[in-house]
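*Asks:* take a look and give me a structure for this.
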Amino acid sequence: MTVSAQNIPAQLAEIIDDFQSMEEPERLQLLLEFSRSLPDLPEHLAGQPELLEQVVECQSPLFLTLEIGDGPEEPVEIYFSAPPEAPTTRGFAGVLHEGLNGLPAAEILAVPDDVPEQLGLTRAITPLRLRGMSAMLARIKRQITDARAAA
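*Replies:* Now for the predicted structure:
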C-alpha cells in the first residue's frame, strides 16, 4: 500500500512506505537507524534549554523547537534533543525530522495526525511510546500555528 495519495509530503510518504514494506523486526531496526541519524542541535541552540519545548508525553526526555520563516512557503526547520540512551524516542524524532524538516508550514500542518500508526509499529512499540510520537507531531503543528498567529 502506498501512502503518497494522502496529505503526506513525498519525503515522509517514502519513509512510511519503507516501514510498511518490512516485517516487524526489520521495522524496529529501521527505527534504530533513524535514532542514530537524528542530527545534534545546532550551535546556536545547544546549551540553551529555555529555547526548546519539552514533549512531556514522551517516556524519555525529548525537547524540540522550530525556526519558521516569514512567508507561507518558507521552510520550517525542526530541531530535536533526545538522549542517546532513548533510541525509540530518538527514532521517532528522526522519522519526523527526515520526513518534515525543510517543508513549508502548510504542508506540515496538513500531515494526518495518525502518521505514527502508519509506520506499522503498533504491535512492536507500546501505545505510550506511539502517543509520544503523536505528541511530537502535535507540538510541531502547534508551534507553527502559534508562530503564524503571532506574525
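*Asks:* CA atoms for contacts and neighbours, from now on please.
*Replies:* Noted.
*Asks:* distance of the residue most central in space within the chain from residue 68?
*Replies:* Nearest to the geometric centre of the chain sits residue 96, at 2.3 Å (CA atoms, centre = their mean). Per CA to CA, to the nearest Å, residue 96 is found 16 Å from residue 68.
*Asks:* which parts of this structure are strands?
*Replies:* Using DSSP state E, the strands of the chain run over 53-54, 63-68, 76-81.
*Asks:* and for comparison, fold this next one:
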Amino acid sequence: MTTTELPEKLNGIIEDFSSVPDPDRLELLLEFSEELPALPERYADHQDEMEQVVECQTPLFLAIELESPEKTTTPDGGGAGPDSLVRLFVSAPPEAPTSRGFASVLVQSLDGLTASEVLDVPEDISARLGLQKALTPLRLRGMSAMLGRIKRNISDQLAA
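*Replies:* Coordinates of the predicted model:
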C-alpha cells in the first residue's frame, strides 16, 4: 500500500508529520495526545471490558466495535462483515503523552473505516510518521502493537 493508497485521513496525518522537521514531529505527536476523544459512558469506568495492550509501557486499553451496514453496533462482532464500520475507543493516561498521541492518531485515522480498510493498513505507520529519531525502539514497538491488537481484534470479530 503506497501513501496514495492509504485511507484518506491516515494519509493526511502522515503528510502532516512529513511536512514538519524531525525535531518538531514529537511536538506534533504531543498535540495529537490532547485530541484523544473521551471514552463513551459504556467504557468510561469499565476498563475491564476493554483489551489491554500489554506491549505498551503504559496502561493502555482499547475496545473495537463493528457497526453493521444496518447501523447496529456489536462489541462482539455478531453479524459483522468486511464492510462493517470500525468504531475504535482507546483509554490512555494523560501522563503518557507519546502513547496517547499515537492512540489518537489511530483513532482519528481508523475510526469509521470499514473492517477491510483497517485490516489493509500497513504495519509501519510509526515509520511513515517519521518518529524513529524522536522515540525509542521500545515506544515504537508499543505503537505497532496497538495497531496489531486492533487488527487482530477485528479479525477475531469477523471470524465469530
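*Asks:* and the TM-score between these chains?
*Replies:* With the length set by TM-score structural alignment, normalised by the length of the first structure, the two chains reach a TM-score of 0.93; 147 aligned residues with a CA RMSD of 1.1 Å.
*Asks:* which stretches in the first structure count as helices?
*Replies:* 10-20, 24-37, 87-100, 105-109, 115-118, 127-150 (DSSP state H).
*Asks:* can you put those in JSON lines and add distance to residue 50 of the first structure?
*Replies:* Converted to JSON lines, these look like this (distance: least, CA to CA, whole Å):
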{"stretch": "helix 10-20", "distance to residue 50 of the first structure": "29"}
{"stretch": "helix 24-37", "distance to residue 50 of the first structure": "23"}
{"stretch": "helix 87-100", "distance to residue 50 of the first structure": "19"}
{"stretch": "helix 105-109", "distance to residue 50 of the first structure": "23"}
{"stretch": "helix 115-118", "distance to residue 50 of the first structure": "27"}
{"stretch": "helix 127-150", "distance to residue 50 of the first structure": "15"}
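*Asks:* nearest to residue 61 of the first structure, of these?
*Replies:* Of all the helices of the first structure, the one in closest proximity to residue 61 of the first structure, counting by CA to CA, is helix 87-100 (8.5 Å).
*Asks:* next, the angle helix 127-150 makes with the closest one.
*Replies:* 40 degrees (axes from the mean of the first three to the mean of the last three CA atoms, to 10 degrees).
*Asks:* what span of the second structure is helix 87-100 of the first structure aligned with?
*Replies:* Per the alignment by TM-score structural alignment, helix 87-100 of the first structure matches residues 97-110 in the second structure.
*Asks:* got the buried residues for stretch 11-31 of the first structure?
*Replies:* In terms of neighbour count (16 or more other CA atoms under 10 Å), stretch 11-31 of the first structure has its buried residues at 12-17, 19-20, 24, 27-28, 30-31.
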